[in-house]
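> Sequence and predicted structure below; questions after.
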Amino acid sequence: MDAQALLLLSFGGPERPEDVLPFLENVTRGRGIPRARLEAVAQHYHHFGGVSPINALNRAVIADVEREFATAAIDLPVYFGNRNWHPMVEDTVDRMRADGVESALVLATSAWGGYSGCRQYHEDIARARAAVGTGAPTLTRLRQYYDHPLFIAAFADAITAAVAELPEQHRAAARLVFTAHSVPVAADESAGPPVDGGRLYSRQVAEAARLCAGAAGFTEYDLVWQSRSGPPSVPWLEPDICDHLDALAGGGVEAVVVCPVGFVSDHLEVVWDLDNEAAAKAEELGLSFARAATPGSDPRFARMVVELVREVMAQTPVRRLGTVPGYGVGVDGTVCHPSCCGSELSAARSGGSGR
């Protein structure tokens, strides 16, 4: 297909202290989250001066992609829009229309299937086009890329670098622990086309962990979850990272390397939940702790974007390492199933993420 632009579509985050609560209200709109809970979460942002790193990280990704496009002779301007904070995707799509863009590809900053990682981005696209109305460009989301070789290689090298940060005496026996954003169990069970039997999100995360561990030379590892929210009565994917650190310490483990395999960039749920809470828990337990970097700032991420674009525009071969299905334009022409990843349950119960 022809395209005239690329839209990087992300979650969004505040860039000033006064933006924090309005941003959280956008994230949780329609879910009846108590004000006290929002104010408690706001303190995580204020710990970093009221600024989430996600917008700056996304702008850096865009700069990397623009350089790779220039090297590859791909003439596509790159636009930036968010679901929950400025630049809002509706405003960006309106600017694209004004610039004469009639057709664009969309890169979501999530590698995964599931509601919040995939279907909700399709809903963002539809909402933005409806808001712009007549003349809104056609927007086609690129495929899920959880098992792209460049994505996996960047994580694998980050794991190796994190091991090297540990005290030398702890490196050989360090336990590798992968984390991803937890979601309600019922939401995960409904994730993916019915023919696949659900649980597309957790299966893709498990497959990515397997691939990354193998590429980094690990035969043993754990997969845990982080950043859950919502009432305790609703089951979410477990175990939680901090609970798992307790279990590891109790079993005699002395060092851990944590890889946030479920995240593209080091945004707030990585730097708070892992670099603060999990790191503090490890220190309390006497565990040596190192955290692997996310791939968004690795040059291979931008090169992966070039490959994803070429899959659609030039019908180049799809490169995948995993055995769990991935969906979207670019995977043998398939797109998401109409009944994939039911939104009502997930939207009501998920606390949202920056994936």
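Thanks, I have it.
> all contacts plus neighbour counts: C-alpha atoms, from now on.
OK.
> helix, strand or coil for Pro231?
Under DSSP: H, G, I helix; E, B strand; the rest coil, Pro231 falls in the coil class.
> Revised request: answer the last question for Phe178.
Following three-state DSSP, Phe178 is assigned to strand.
> Then Leu107 would be within a helix, right?
No - using three-state DSSP, the assignment for Leu107 is strand, not a helix.
> list the contacts for Val93?
81, 128-129, 132, 136-137 (CA atoms under 8 Å, 6 or more residues apart in numbering).
> please redo it, this time with the cut-off set to 7 Å
Going by CA atoms under 7 Å, 6 or more residues apart in numbering, Val93 touches Ala128.
> tell me the SS of it?
For Val93, the secondary-structure state derived from three-state DSSP is helix.
> Ala290 and Asp275, how far apart?
Note on Ala290: its distance to Asp275, by CA to CA, to the nearest Å, is 9 Å.
> Neighbour count for these two, which is higher?
Between Ala290 and Asp275, Ala290 has the larger neighbour count (other CA atoms under 10 Å), namely 25 against 17.
> ok, and the closest non-adjacent residue to the more buried one?
Leaving aside its sequence neighbours, Ala290 sits nearest to Val257 (CA to CA, 6 or more residues apart in numbering; 4.9 Å).
> ditto for Ala60
Ser297 (7.4 Å).
> how many other residues sit next to the one you found?
18.
> what do you get for Ala247?
Neighbour tally, Ala247, other CA under 10 Å: 12.
> what helices or strands is the helix or strand where it lies leaning on?
For Ala247, the host element (DSSP states H and E) is helix 241-250. When contacts are defined as 3 or more CA pairs under 7 Å, 6 or more residues apart in numbering; DSSP states H and E, helix 241-250 sits against strand 222-226, helix 279-285.
> Which positions within that helix qualify as buried?
Going by neighbour count (16 or more other CA atoms under 10 Å), the buried part of helix 241-250 is 241-242, 244-246, 248-249.
> Can you name every helix or strand that the helix or strand just after it contacts?
The C-terminal neighbour of helix 241-250 among helices and strands, as given by DSSP H and E, is strand 255-259. Here strand 255-259 touches helix 149-165, strand 175-181, strand 288-291, going by 3+ CA pairs under 7 Å, 6+ apart.
> and the comparison structure, right after this:
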Amino acid sequence: MVYDAFVLLSFGGPEKPDDVMPFLRNVVRGRGVPDERLAEVYEHYMHFGGVSPINQQCRDLLAAIETEFSTHGVKLPAYWGNRNWHPMLADTVAQMRDDGVEHALGFATSAYGGYSSCKQYWEDIAAARAHVGPGAPRIAKLRQFHDHPGFVNPHVVGVKQALAKLDPARRASTRLVFTAHSIPVSMAETAGPTGGRYNAQLAETARLVHAAAAADLGYDLVWQSRSGPPQIPWLEPDINDHLEGLAGQGVTDVVVSPIGFVSDHLEVIWDLDNEAKDTAARLGLGYARAATPGVHPDFVSMVRELVQERTDDQSRSALGTLPTWDTCQPDCCPTPVRRGAPR
């Protein structure tokens, strides 16, 4: 297959106060989320002036990718489209069609398998192409990258830098805590060829980062950003509950590393730099949050390498043993019942 464009696929976020509620309604469309819950999440965004950092992070990443492509002779024009806010993917696909693009490679800002982190991007692509209609370019999504050195290494750097901020005299009682977005247990335990892959891949990433960054410390994988109704079981423990437990076990300091994310967007900032940090302070725990990859050079190079796996038949770079895939089978990650609200 000959590809003639690259497109960055992301979640999207508001960029001014007037965007916040329309954005939230896009996110929860069809889920029956009450206005009271949206009002609560609205306040999270207003805490940051009604601006989510994710769109600017995508602009920065796209600019870095374009430079990386140019430096290494990858001759693909780069586009960007979102699931929930402008630039919407359907508008981007229309622009690509008008520019004569026929076959593009898509990179989603999520490292893992699972419905929301992988299959939903395939659905976004299909919906955007259907909206554009005749002439819409085909888009092939690049594979998951949870164990790619270009994703693991920036997290390792982030953990080491965070550890350096804590009291070295208390290292023996310091704990490393990895976090990722919680999902309903029913999604995590889905049947089929990729059932349980989200949890397994995250566990492998945590193992790889821990081994390279802080092998002398104990570590845990916990969850954040739960948004569903209380009667629906989600993956636990929540980061805040886990910090309570660690404090009771004699832990004095924690490094929290959000390995479930590629950039410091609002869920990372709100859940970890506000709520979890406040919980740690209340418990008397030393607290440092590790950075996400963002535009780390290794991460940017990884995007280019993933493209070249497809265009130049380069071998796959992987530090782990779990499979990753770049096609989505019909029985992979069934579409869940729509419940819950964003954070």
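All right, it came through fine. All of these numbers come straight from a predicted model, not from anything done at the bench.
> one step back: residue in the second structure matching the residue nearest to Ala290 of the first structure?
Under the alignment (TM-score structural alignment), Val257 of the first structure maps onto Val255 of the second structure.
> now the helices and strands packed on strand 255-259 of the first structure as CSV including distance to Val27 of the first structure?
Listed next are those as CSV, based on distance: least, CA to CA, whole Å:
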stretch, distance to Val27 of the first structure
helix 149-165, 27
strand 175-181, 15
strand 288-291, 27
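> out of these, nearest to Arg310 of the first structure?
Arg310 of the first structure lies closest to helix 149-165 among these, at 14.8 Å (CA to CA).
> any idea which helix or strand comes after that closest one?
helix 168-171.
> For that following helix, list every residue counted as buried.
Buried residues in helix 168-171 of the first structure, counting neighbours by 16+ other CA under 10 Å, are found at 170-171.
> ok, residues contacting it?
Helix 168-171 of the first structure has contacts (CA under 7 Å, 6+ apart) with 163, 254-255.
> again, only using 8 Å
Residues outside helix 168-171 of the first structure that contact it (CA under 8 Å, 6+ apart) are 163-164, 254-255, 288.
> Show me which pair in the residues you listed is furthest apart.
Pairwise distances across the contacts of helix 168-171 of the first structure peak at 15.1 Å for Ala164 and Glu254 (criterion: CA to CA).
> Those two: which is more packed in?
Between Ala164 of the first structure and Glu254, Glu254 has the larger neighbour count (other CA under 10 Å), namely 20 against 14.
> The more buried one against Ala174, yeah?
Yes - contact criterion CA atoms under 8 Å: Glu254 of the first structure and Ala174 qualify, at 7.0 Å.
> circling back: average offset of the helix holding Ala247 of the first structure relative to the second structure?
Aligned to the second structure and superposed, helix 241-250 of the first structure gives a mean residue distance of 0.3 Å (mean CA distance after the TM-score superposition for the first structure).
> next one: that helix to chain centre, how far?
What separates the centre of helix 241-250 of the first structure from the centre of its chain is 24 Å, taken as CA atoms, centre = their mean, to the nearest Å.
> cool, stretch 92-109 of the first structure as well?
The chain centroid and the centroid of stretch 92-109 of the first structure are separated by 21 Å, computed with CA atoms, centre = their mean.
> same thing with stretch 287-295 of the first structure?
Counting by CA atoms, centre = their mean, stretch 287-295 of the first structure comes out at 17 Å from the chain centroid.
> for stretch 231-249 of the first structure, same thing?
Distance, stretch centre to chain centre, for stretch 231-249 of the first structure: 20 Å (CA atoms, centre = their mean).
> just the strands in the second structure please.
Assigned by DSSP state E, the second structure shows strands spanning 5-10, 78-82, 103-108, 138-141, 174-181, 218-224, 253-257, 286-289.
> Please tell me which residues of the first structure the fourth one aligns onto.
Under the alignment (TM-score structural alignment), strand 138-141 of the second structure falls on residues 138-141 in the first structure.
> compared with the second structure, how much does the matching stretch deviate?
Following the fit onto the second structure, the mean deviation recorded for stretch 138-141 of the first structure is 0.5 Å by mean CA distance after the TM-score superposition for the first structure.
> dump the residue contacts of the nearest residue to Ser117 of the second structure once chain neighbours are set aside.
For Ser117 of the second structure, ignoring the flanking residues on the chain, the nearest one in space by CA to CA, 6+ apart is Ser110 at 5.6 Å. Taking CA under 8 Å, 6+ apart, we find Ser110 of the second structure in contact with 117-118, 144, 260-262.
> Any chance of those residues in TSV with distance to Glu68 of the second structure as columns?
Formatted as TSV, the contacts of Ser110 of the second structure follow (distance: CA to CA, whole Å):
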residue	distance to Glu68 of the second structure
Ser117	25
Cys118	24
Gln144	20
Gly260	24
Phe261	21
Val262	18
